[in-house]
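Participant: with the sequence up front, the predicted model follows.
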Amino acid sequence: MQLPVEQFLEFDQQCTPLLQDAAIKVANAKQWQDKYRLLMQLGKLLPAVDDAAKTEAARVDGCESAAWLFHFPLGDLHLFLADSDARIVKGLIVLLLAATNGKTAEEIHAFDASAYFAELGLAGQLSPSRSNGLYALAAQIKRLAQ
């Protein structure tokens, strides 16, 4: 099952400005506990994805928690939606989508996830397995944005 295009467009129109704001809030949080609390709240920005769409084809390999990534090319731009069964991962997905959603393939391929998460003050704060999953998700976004 494919997600309906309307779900991508609605998410892009309603949430993209909130995603940008979310990344700024995480970057400005001084304590790890504050960042963690924000990440938990940010996951609520992701729309519910129908369980029928959570197929093996959409599943992101390399994530310890289950995560699914959905892609919709819109002209030269790429729209993404994602979901996970873990709240903290959903918050990290929101930050990743803030940096990549609605961008061109060129912009997405130039994106450096390691530098971005270091800028947000999250480098070294995440467990190795969570970091690996996050970078697997970023790599999958780049693969889809061909």
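Facilitator: That came through, no problem.

Participant: for the rest of this, base every contact and every neighbour count on C-alpha atoms.
Facilitator: OK.

Participant: doesn't Pro73 belong to a strand?
Facilitator: Yes: under DSSP: H, G, I helix; E, B strand; the rest coil, Pro73 falls within a strand.

Participant: how about the helices in this structure?
Facilitator: For the chain, applying DSSP state H gives helices covering 5-28, 32-42, 87-100, 105-110, 113-119, 128-144.

Participant: between the ones you listed, which gets nearest to Gly62?
Facilitator: Evaluated with CA to CA, the helices of the chain place helix 128-144 nearest to Gly62, the distance being 5.2 Å.

Participant: re earlier: for Leu74, find the nearest of the helices of the chain.
Facilitator: For Leu74, the closest of the helices of the chain is helix 5-28, at 9.4 Å, according to CA to CA.

Participant: and here is the other one:
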Amino acid sequence: MATAAFEEIAETFDFLDDWEDRYRHVIELGRAMPPMDEALCVPATKVEGCASQVWIMPRVENGIFDFQGESDAMIVRGLIAILHALYSGVPLGQVGQIDAQAELARLGLDEHLSSQRSNGLRAMVERIRLLSAAEQ
């Protein structure tokens, strides 16, 4: 149940054979992501459980989920961009139905991220799920 934006990322990852190329692509995705307003980087939007500083601010319009995200680490910004592709534009009631672990496994992230980054990624997914549930 992936979005078209996430499918595009998955296709690019299939094309990139080397993990170093994939890693660079994740960083490029983070660089291309619009920055989050610094005024939104507050304790209420901070994601706990990440080694880096991470903030996620949800937006729901007409029952469609979206969010802004920010991090002080470029690779993490890229992971936020991937999560944005996975969740943005999804009807609010379907956000919790997305199997993020399975979708992210398609990219090989589970095999190549450090345990700290993997834990942080899980914390971000959980935060997105909780934020969307709170909006329902």
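Facilitator: Cool, the structure landed. The model shown is predicted, which means the values in this text are computed figures rather than measured ones.

Participant: output the helices of structure 1 as TSV; include the columns distance to Ala57 of structure 1.
Facilitator: Formatted as TSV, the helices of structure 1 follow (distance: least, CA to CA, whole Å):
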stretch	distance to Ala57 of structure 1
helix 5-28	18
helix 32-42	25
helix 87-100	18
helix 105-110	21
helix 113-119	23
helix 128-144	12
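
Participant: show me what Thr45 of structure 2 aligns to in structure 1.
Facilitator: When structure 1 is aligned by TM-score structural alignment, Thr45 of structure 2 is paired with Ala58.

Participant: from Ala138 of structure 1, how far out is that match?
Facilitator: Applying CA to CA, to the nearest Å, the value for Ala58 of structure 1 to Ala138 of structure 1 is 14 Å.

Participant: between those two, which one's more packed in?
Facilitator: Ala138 (22 against 18; other CA atoms under 10 Å).

Participant: that one reaches Leu96, doesn't it?
Facilitator: Yes: taking contacts as CA atoms under 8 Å, Ala138 of structure 1 lies within contact range of Leu96: 7.2 Å.

Participant: which neighbours do these two have in common?
Facilitator: Ala113 (CA atoms under 8 Å, 6 or more residues apart in numbering).
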